[in-house]
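Peer 1: what follows is a predicted structure for the sequence shown.
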Amino acid sequence: MKHIDSRIPRVKMALMLFLLLTSTFVQAKASKKDKDPGKSEWIYFGADGKLVYKKSAKGDRIMDFSHAGYMGGGVALPDVTVKVTVKPPGDVNADCTALIQAAIDKVSALPLDKNGFRGAVLLAPGTYPCAKTIKITADGVVLRGSGKSENGSIIAMNGEKHTAVILSNGLNQRAGNRLGNAAGNEKTVKITDKYIPAGSLSFNVANAAGFKVGDNVEIRKPVTDKWVSFMHMDDLVRDGKAQTWIKTGSLLITERHISAINGNKITLDVPLVDSYDVNYTNDETTMVLANDVKRLKQAGLENLRIVSPPQAVNHTKALYYAVRLNGEDCWMKDLDLMETMESVGTGGRRITLQRIAVIRKALHDGASKPAEFAPNAGQILVDRCSVEGDNIWYVALGAGQTGPIVFLNCNFVGNGRIEGHQRWSTGMLLDNCKAPNGGMDFKNRGSMGSGHGWGTAWSVAWNCEAGSYVNQIPPGTYNWVIGSKGKSMPLPRPFNNAGPALPEGIFDAQNTRVNPSSLYLAQLEERLGKQALKAIGY
């Protein structure tokens, strides 16, 4: 006993020393972690300097957003040669619509050059009152002003409510990256994978014969009763009336090009945003040949100001809109849009909107709000743009929009919010965006609207700043707020305020900026090199 007793102090001392060392080691690790912020668990730089992506148990990951933008990202916007110059008339009350349209039509009649351009129409400095819409309908045509300041080129809207400038060839188009339906006489093949993770580039089909590298294709995810029920979207009610989120039998359509074929394995040029689970698609996911797309191409609007009379009205009334663009490999840049409402709308794909400022002083009237940016296109980059105004959606996506849809270094001033808005838009990236008095939302809108339900999935806020985030997680998917400043605002499903708050999406490194500083730019550099950053002004 004495021998044992004599060891007790030494055992206690050893135990205390062990606990002290263990505690010191744990504190050192914690201290090192505290002193080494800036690492997301979902995307980070590995030891080799390459981006590392965390995957879910099923293989889902944050997608590569770098394919967003003109020509698929990383390509400089062109400087198209001026072919016609227009000067403002001496009569300040004259309607200049026909004058500008005649110049555009003249350039539109020119042949395309080897790069796909016809030429630019230059508006000399001055004010151009316009009572009707100016239209660009031919490929390779640009309307360019001489500056967006008060001393530049100003399109002053007047007369009946209208859109200032529309860029579209007016042809009926395939659904593209949105909700749609099947058409007859299509070459269709079944996709055979039981599960395709979000962020994937490849999948297998039953028979790849008849498809080739370079083909434009649509990947079609059917909306089934099983999936609607799994998403808890089969019980929407408003004012005692049942609401439909997405009609079963509809198709969620993603447009891509085939970059490789190996047997029956198809590889795409741009990753898929959504996941495809045979348990909820009735094993009816398909790939469809879509080479008959005929969008407006290589058209642009640049370097001018559009001004409308103040509009303190509800957005459901007739309005002065600023711009609408439906095309492919098109752009709009360096625009000031003043007092227009629902100012910027897009369709198509591979579009860049750069340095566009929407400024609204007149307060919108009503609870239902206008969307100042409606980027309803695939592979769209909204770069260094801004919105100033209250009681508005800064950004709202339409039904079934498929990304990548990227907002990069954009600023939003006022109490507005950004959101996917309705019916399963996927793949939006908010990268270094600021809305300090507003919000950024990836959420379930329930029976709001006419049954908007889950507005977005597979979307990311990266190193952003907002007054608050409503970040919710749809069943079977993810939404992420990473490295972003601002508070979480848990909410129940609208019109179910007595119910519990819906499950939160991923908050990673909240209130601590992470590396890479910009996700889009890091992905773009890794894919195409530093020259791609320089090409787009970074």
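Peer 2: Structure's in. What do you need? Residues are numbered from 1 along each chain as shown.

Peer 1: contacts, neighbours, all on C-alpha from now
Peer 2: Noted.

Peer 1: surely Ser436 and Cys464 touch.
Peer 2: Just so we're on the same page, residue 436 is Pro rather than Ser. No. The pair Pro436 / Cys464 is not scored as a contact, 9.4 Å apart, by Cα atoms under 8 Å.

Peer 1: which of those two has more residues huddled nearby?
Peer 2: Comparing Pro436 with Cys464 by neighbour count (other Cα atoms under 10 Å), the higher total belongs to Cys464, at 27 against 19.

Peer 1: residues touching that one, list them.
Peer 2: Contact analysis of Cys464 by Cα atoms under 8 Å, 6 or more residues apart in numbering lists 430-434, 483-485.

Peer 1: other SSEs contacting the lengthiest strand in the chain?
Peer 2: Longest strand in the chain by number of residues, with DSSP state E as the criterion: strand 321-338. Applying 3 or more Cα pairs under 8 Å, 6 or more residues apart in numbering; DSSP states H and E, one finds that strand 321-338 makes contact with strand 163-167, strand 296-297, strand 300-307, strand 344-359.

Peer 1: alongside the first one, take a look at this:
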Amino acid sequence: MKMQSLPLLAVVALFPFSMEAQVKSEWVYLNAQQKLSYKTLEKGDRIMDFSYAGYMGGGVRIPAPPVKITLSAVEGDNSAAIQRAVNEIAAMEPVNGFRGTLLLKPGMYNCDNTIVINTSGIVIRGSGPGETGTVLKMTGEPHVCFSVQGRVNLQKAGKPAMITDRYVPSGANSFHLSDVAGLAAGDMIQISRPVTPAWVKFMGMDGLVRDGKKQTWITGEITVERVIKKIEGHKVILELPLTDNYDAAYLGTSSVIKVMVSGEISQVGLELMRIVSPAQSGTINEKAHKAFNIRGAADAWARDIDVYNTVNSISVSDAKRVTLSRINIYHETPTKGAAKPADLNGSGSQILFNQCKVQGDNVFYFATGAKVSGPIVLLNCTFLGNGWIQPHQRWATGVLVDECNVPDGGIDFMNRGIMGSGHGWSIGWAVAWNCKAKTYLNQQPPGAANWVIGSLGEKTKRAIPFDTIPYLPEGYYDAHNTPVSPSSLYLAQLSERLGAVALANIGY
């Protein structure tokens, strides 16, 4: 069925979590034709289209594959029985991409060991996240409750071609190549952005020293994968926009090569359950129970899960097109020490955290790893306590914090300097849109941008960590303390790209 677009002003009225929008942003706004228009920087960089984040690339309803095995809780350890059931479903033939669902009936399931999903097409579904639903109680030595684990292998095919544009802006979806022989629409390519001494110096990251020892920010290259939409002459048009720019003045020549992917698992889900750990209040260097990991997977999801007392609770890494919806994490006690755990680690591409909640102190509510290329979206999430949304280390790009509430904490787009082991500039091309937070630290990386738009809370300035002066340059603030229209950037972009059906598919 063809999706019909609603006017974006009508879409705005549908958003249940929206603040009252009053003005237009100068960076993204509705034009006279009720289409989104984007202001660009001098070289063409712009706020990207984040709507590709989420299961199946955004705007697709989470499926409900049929139940193949049903389990009830038993006395003692249940993890072995659950793992046997998962393995039994893994041996079934897939139908329309799914092998089937393991249903856990209401009850208390003590689990001594990690439950692993390493085959495509498997869903583990509980009977609700409430106290009378499905409760997985983590027992035994500290471990992760669920591990969704593929083993991604990228095999290069053919010869690399060089990007011939002197500058490809962030947010663009095309570039020109020296040679397009062997490439076609539908091919996956790997784009390699070299980490050169010239770029590291330009970023001010060549002088990081801690305790008399030089700290290394980034080496090697930053790679991203994209699918070719079409080719026009030597111009390659991508399905998914780029989250960073490619500046030959500092990078030299960036390259592209066709790749074949194997070992990745897909169509995997966790849903409708509660994961409970004993209270943990040690440092992040101590072993601790964790809720779940999703790694080496595509088109996966987790939804309607309540989590209690885990540390570094959820990690999505080396994964793409993943939705985490209505994940609620609660801490009875804070972790100790200056180094803080991250409850939500978003270190993949096209990741959507929708209507999630974290309640706890001395935590990073959300963080990223090194060289992460989004889009990554936090949509209508609430974070309560003394903590921070803080993309964390070594140049992640393409993060949107959209209509999120951090009443006692902060949203930080910052240079972390020598913190960690030389985390340095942690984030570029990030946006906080119509958020509420106690504080914002919005810093401007050289040759890049970060934005805080239509958001409520105190602006702060800071030098590089452990220095007092000078304050680092501020990123862009637009309509500060005044909500803008559209209320949600992600939902407006999704509606414009795929229509009102896409919003309904994800519950809006």
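Peer 2: That came through fine. Please read these numbers as outputs of a predicted model, since none were measured by experiment.

Peer 1: hmm, back to that, export the helices and strands packed on strand 321-338 of the first structure as a markdown table, with columns for mean neighbour count and distance to Val84 of the first structure.
Peer 2: Output for these, formatted as a markdown table (neighbours: other Cα atoms under 10 Å; distance: least, Cα to Cα, whole Å):
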| stretch | mean neighbour count | distance to Val84 of the first structure |
| --- | --- | --- |
| strand 163-167 | 23 | 18 |
| strand 296-297 | 24 | 20 |
| strand 300-307 | 24 | 15 |
| strand 344-359 | 25 | 24 |
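
Peer 1: which stretch among the ones you listed comes nearest His67 of the first structure?
Peer 2: Within these, the stretch nearest His67 of the first structure is strand 344-359; the backing value is 8.1 Å (Cα to Cα).

Peer 1: just how off-centre is whichever helix or strand comes after the closest one within its chain?
Peer 2: For strand 344-359 of the first structure, the succeeding helix or strand toward the C-terminus, using DSSP states H and E, is strand 371-375. Distance of strand 371-375 of the first structure from the chain centroid (Cα atoms, centre = their mean, to the nearest Å) equals 10 Å.

Peer 1: now strand 371-375 of the first structure: which residue numbers in the second structure?
Peer 2: Aligned by TM-score structural alignment, strand 371-375 of the first structure falls on residues 342-346 of the second structure.

Peer 1: next one: stretch 260-274 of the first structure
Peer 2: Using TM-score structural alignment, stretch 260-274 of the first structure pairs with 230-244 in the second structure.

Peer 1: how far off centre is that stretch?
Peer 2: With Cα atoms, centre = their mean, you get 22 Å for stretch 230-244 of the second structure.

Peer 1: got it, and stretch 327-337 of the second structure?
Peer 2: Chain-centre distance of stretch 327-337 of the second structure: 21 Å, with Cα atoms, centre = their mean.

Peer 1: could I get the helices and strands packed on strand 321-338 of the first structure as a markdown table with distance to Cys385 of the first structure?
Peer 2: Listed next are these as a markdown table, based on distance: least, Cα to Cα, whole Å:
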| stretch | distance to Cys385 of the first structure |
| --- | --- |
| strand 163-167 | 18 |
| strand 296-297 | 22 |
| strand 300-307 | 14 |
| strand 344-359 | 5 |
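
Peer 1: out of the ones you listed, flag the one nearest Asn264 of the first structure.
Peer 2: strand 344-359 (26.9 Å).

Peer 1: and the residue mapped onto Ile115 of the second structure from the first structure, how many neighbours does it have?
Peer 2: Per TM-score structural alignment, the equivalent position to Ile115 of the second structure in the first structure is Ile134. Residues near Ile134 of the first structure, counting by other Cα under 10 Å, number 23.

Peer 1: contacting residues for Ile134 of the first structure?
Peer 2: Per Cα under 8 Å, 6+ apart, neighbours of Ile134 of the first structure: 97, 100-101, 164-166.

Peer 1: redo that, cut-off 6 Å
Peer 2: Shown in contact with Ile134 of the first structure (Cα atoms under 6 Å, 6 or more residues apart in numbering): Val165.

Peer 1: out of everything not next to it in sequence, what's closest to the aligned partner of Leu51 of the first structure in the second structure?
Peer 2: Correspondence of Leu51 of the first structure to the second structure, assessed by TM-score structural alignment: Leu36. Distances taken as Cα to Cα, 6 or more residues apart in numbering place Leu30 nearest to Leu36 of the second structure, at 4.7 Å, with adjacent residues excluded.

Peer 1: ok, that neighbour to Ile117 of the second structure distance?
Peer 2: 44 Å (Cα to Cα, to the nearest Å).

Peer 1: please apply the same query to Leu41 of the second structure.
Peer 2: Counting by Cα to Cα, the gap from Leu41 of the second structure to Ile117 of the second structure is 44 Å.

Peer 1: same question for Val276 of the second structure.
Peer 2: Between Val276 of the second structure and Ile117 of the second structure the distance is 20 Å, computed by Cα to Cα.

Peer 1: and which of the contacts of Cys464 of the first structure is nearest to Asn291 of the first structure?
Peer 2: Closest to Asn291 of the first structure out of the contacts of Cys464 of the first structure is Leu430 (31.2 Å), distances taken as Cα to Cα.

Peer 1: distance to Gly453 of the first structure added to the contacts of Cys464 of the first structure, as a markdown table?
Peer 2: Shown next, in a markdown table, are these (distance: Cα to Cα, whole Å):
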| residue | distance to Gly453 of the first structure |
| --- | --- |
| Leu430 | 21 |
| Asp431 | 25 |
| Asn432 | 27 |
| Cys433 | 25 |
| Lys434 | 26 |
| Gly483 | 27 |
| Ser484 | 25 |
| Lys485 | 26 |
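
Peer 1: would you map the helices across the second structure?
Peer 2: Under the criterion DSSP state H, the second structure contains helices at 8-14, 79-90, 197-202, 248-251, 489-498, 500-505.

Peer 1: return the most buried member of the ones you listed.
Peer 2: Among those, helix 489-498 has the highest mean neighbour count (mean count of other Cα atoms under 10 Å), at a mean of 23.
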